[in-house]
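>>> give the three-dimensional model of this entry:
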Amino acid sequence: TFGFAMAEYVSRLGARIELVSKFSQELRGKIAGAVGAYNASSLFFEDPEDFEAEVLKELGLKPANYSNQIVEPEYLTDYIHSIISAFGVLANLADDIRHLQRTEIGEVGEAFEATQVGSSTMPHKRNPWNFEHIKSMWKEFMPRMITLYADQISEHQRDLTNSASGRFVPEIVVGFVAAVDRMTQVLKKLVVDQERMSKNFDTTKEMVIAEPIYILLASLNHPNAHEAVRLLTLESQKTGRTLRELLNDQAELAPYLSKLTLKQKEILNNPQKYIGHAEQKTEQVCNEWEKRLGL
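Reported below is the predicted structural model:
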């Protein structure tokens, strides 16, 4: 179901949100002097570490466990990694929705205002430009994570090779926040075409039952269930007859089919009901993350 497909992103983004929150709280600072040993501050304070903690508290930071001329880089590296990881999930969602808006699929898409221009040259087009923008932003910022990893290396307490690259780190955060805001706004107005979803499903629904047929036959000790069903699918594609029609014509399968329960027969006769626990799982995932994130 479409809801089950979206539950994937509820779960993935929920876990990323927790990770970003965790590492944002682990960012550290220092007021420990040029080499991190409190040389200068110890001239004025009996306990320079208390002074450091008091100053950093005003900035919403904790003191680093250790510092020299710089704070241990892993605090920032982990934080930006959590953001880039979340950005990747966001880009994946944008890409999925963008493909579902393709003309030949057309199941969901961005809301299109009456005055909105879809293409500069083709007036009829409705480009999924917001989703494309999010993926494009991810492509810009994701490779910058390599620079954060490179900046973990600092020769002899600091060699200044991160002084320029470090200045661009805030852009990653700003880019991510902008993408989150854009995704939030466009998803609020997402258009879902249930009729088109049903039509798309109807084009392949007869083949959907190939899996449950094979599994049920195997469970009833058919000696070669997978091959039997595979051959039937080939015949269906060749003759145009439905898989269910061909199934009922197979005398050698009749003894197995007669042992099916009413529920199992119902699924074979109504492929749209072959959704397992998709609905329950979707609700479970959404309820869990609503609770965990306090929504």
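
>>> all contacts plus neighbour counts: C-alpha atoms, from now on.
OK.

>>> ok, now which ones touch residue 247?
For residue 247, the contact set (Cα atoms under 8 Å, 6 or more residues apart in numbering) comprises 232, 253.

>>> tell me the secondary structure for it?
For residue 247, the secondary-structure state derived from DSSP: H, G, I helix; E, B strand; the rest coil is helix.

>>> relative to residue 269, how far out is it?
With distances taken as Cα to Cα, to the nearest Å, residue 247 is found 11 Å from residue 269.

>>> cool, residue 76 as well?
Distance from residue 76 to residue 269, counting by Cα to Cα: 56 Å.

>>> mind checking the end-to-end distance for stretch 139-155?
Terminal residues of stretch 139-155 are spaced 30 Å apart (Cα to Cα).

>>> show residues contacting that stretch.
73-74, 77, 80-81, 84, 87-88, 160-162, 165, 172, 175.

>>> narrow these to those that are buried.
For those, a neighbour count by 16 or more other Cα atoms under 10 Å gives the buried set as 73, 74, 77, 80, 81, 84, 87, 88, 162, 172, 175.

>>> I have a second one here; can you model it like the first so I can compare?
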Amino acid sequence: MPAHTGLTAPMFGSPDVMEIFSGAGLIRRMLDVEGALARAEARCGVIPAAAAATIADVCAQPEDGGRQPVIDAEALAQGAIGVGNLAIPFVKQLTAAVAARDETAGRYVHWGATSQDILDTALVLQLVDALRIQDGRLTRLADDCAGLARRHRDTVMVARTWQQHALPTTFGLKAAGWLDALRRDLMRLQDTRGRVRVLQFGGAAGTLASLGPTAPDVAACLAGELALAPPALPWHTHRDRLVEVASTLGMLCGTLGKMARDISLMMQTEVAEVAEPAGAGRGGSSTMPHKRNPVGCAAVLAIATRVPALVSTMFSAMPQEHERALGGWQAEWDTLPDIVASTAGALRQMGEIIAGLEVDAARMRANLDLTGGLILGEAYMLALGQRLGRLPAHHLVECASRDAVAANVTLLDALRKRLAADPALAGLLDDADLEQLADPTRYTGQAARYVDAVLTEWQAARGAQDGAP
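You can find the predicted model right below:
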């Protein structure tokens, strides 16, 4: 089913993945399954080779000799209303097209299969194609985050907790956090891709009784024709593989949403530490010409808001009845394509953002200095705590912080004044110690080491990926 077919499709989708899940994309893969089934059954002696050749040839052609589509999509959609799924009117149309070429061959279309075999296996083929695109796009995004982390390993900035200034950190560490999460998402995606690449072929009730003793051979041949793994048994009402796709992509959307939240907050006028890539008309307002809105982040956040509910639907559809679901299977038809297409849209948007992200290191440093050194209160406290004990040192720095705010001076100056005014405190820290403690670049902790560790892990992951078959 088409995902994001309205006017907002270019904003929230990705053309390549949307095409895969379009009506034409689904029909194309249903034809692929039927053509492969005919070839497999001919190889196993189930149907005549001549009939299989005709069926496969019709399935391989999107249009007949008169340039009419083999499958009429509108008639297919209307025909599904009364029978409950697309496969039944699809097989009817395909049989008519094959019989028009060879009446005998028409008798063998869809031999031994059931509707769900065709729909589920076509869905798997769609997922194989779509997740391969997601994998490549996610890898490129992670590479770009690695570049940001490397370039800004030592670019000092404010760390914010509860959206307030906390302590110094580095932009490299923030980018490394994005990268590390994306690396885990990529690992999950690659594992999921392997587990979902499985044939669905069980016949009417999951026993393949229709094919008698040839059933195992036909299933193996069909899996080979479609480059899918043969399952141990048909999985008509066991949907964990598909739900895993949904949950894996749901987590990826959450990661992308976290990145979009960070970037959009850093784009606020009062902060202005980063900006989405500039472009003609990008980020504009209909009434305020000066605006440069985080439009890419808005799209990613919208997707990250929508997708969890869709993932929940996939989980809710898992308890399916016996050997064929009544409603649960049908609930998946639009839901999973929407999740995949939405994730592709979020990846596309975030890929464009990170590839062209504008970073203002000078503004980061200026924001760090906004509080006149209050952000380094912990550093002063710990240094004094070695001489006074933690609680007295905390009280001293807290009082000096109030002094600094009231007098509109730096924390360094206020602390100097307090230390000089009390003979009991004189000499605890000399000017050199105080000046060193006032340097935020000396209080980024393990930020640089963490960045290096994440980059090393990413390089190892990329090496393994590049060496994979």
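
>>> report the TM-score for the pair.
Comparison of the two superposed chains (TM-score structural alignment, normalised by the length of structure 1) gives a TM-score of 0.88, and 288 aligned residues with a Cα RMSD of 2.3 Å.

>>> the alignment partner in structure 2 of residue 2 of structure 1 - how many residues pack around it?
Under the alignment defined by TM-score structural alignment, residue 2 of structure 1 is paired with residue 171 of structure 2. The criterion is other Cα atoms under 10 Å. On that basis, residue 171 of structure 2 has 27 neighbouring residues.

>>> identify the farthest-apart pair in the buried ones among the contacts of stretch 139-155 of structure 1.
Spanning the widest gap among those are 88 and 162, at 24.7 Å by Cα to Cα.

>>> helix or strand for the most centrally placed residue in structure 1, which one?
In structure 1, the C-alpha closest to the average C-alpha coordinate belongs to residue 89, at a distance of 3.2 Å (Cα atoms, centre = their mean). With secondary structure defined by DSSP states H and E, residue 89 of structure 1 is part of helix 74-100.

>>> of residue 76 and residue 269 of structure 1, which one has the most company?
Per other Cα under 10 Å, whichever of residue 76 of structure 1 and residue 269 has more neighbours is residue 76, with 19 against 14.

>>> counterpart of that one in structure 2?
Residue 76 of structure 1 maps onto residue 242 in structure 2 when the alignment is built from TM-score structural alignment.

>>> against residue 81 of structure 1, how distant is residue 143 of structure 1?
11 Å.

>>> mind listing the strands for structure 1?
For structure 1, the strands identified by DSSP state E occupy 28-29, 62-63, 108-109, 191-192, in order along the chain.

>>> now those as TSV including distance to residue 115 of structure 1?
Converted to TSV, these look like this (distance: least, Cα to Cα, whole Å):
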stretch	distance to residue 115 of structure 1
strand 28-29	48
strand 62-63	50
strand 108-109	17
strand 191-192	17
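
>>> could you point out which of those strands sits nearest residue 226 of structure 1?
Checking the strands of structure 1 against residue 226 of structure 1 by Cα to Cα gives strand 108-109 as the closest, at 34.5 Å.

>>> so where is the closest one in structure 2?
Using TM-score structural alignment, the match for strand 108-109 of structure 1 in structure 2 runs over residues 274-275.

>>> how big is the offset of that stretch relative to structure 1?
In this overlay with structure 1, the average offset of stretch 274-275 of structure 2 from its partner residues is 0.6 Å by mean Cα distance after the TM-score superposition for structure 1.

>>> list the contacts of that stretch.
Contact partners of stretch 274-275 of structure 2, identified using Cα under 8 Å, 6+ apart, comprise 263, 266, 267, 294, 357, 358, 359, 360.

>>> for stretch 150-169 of structure 2, same thing?
Residues from elsewhere that reach stretch 150-169 of structure 2, judged by Cα under 8 Å, 6+ apart: 170-173, 361, 364-365, 367-368, 375-376, 440-441, 443-445, 447-448, 451, 455.
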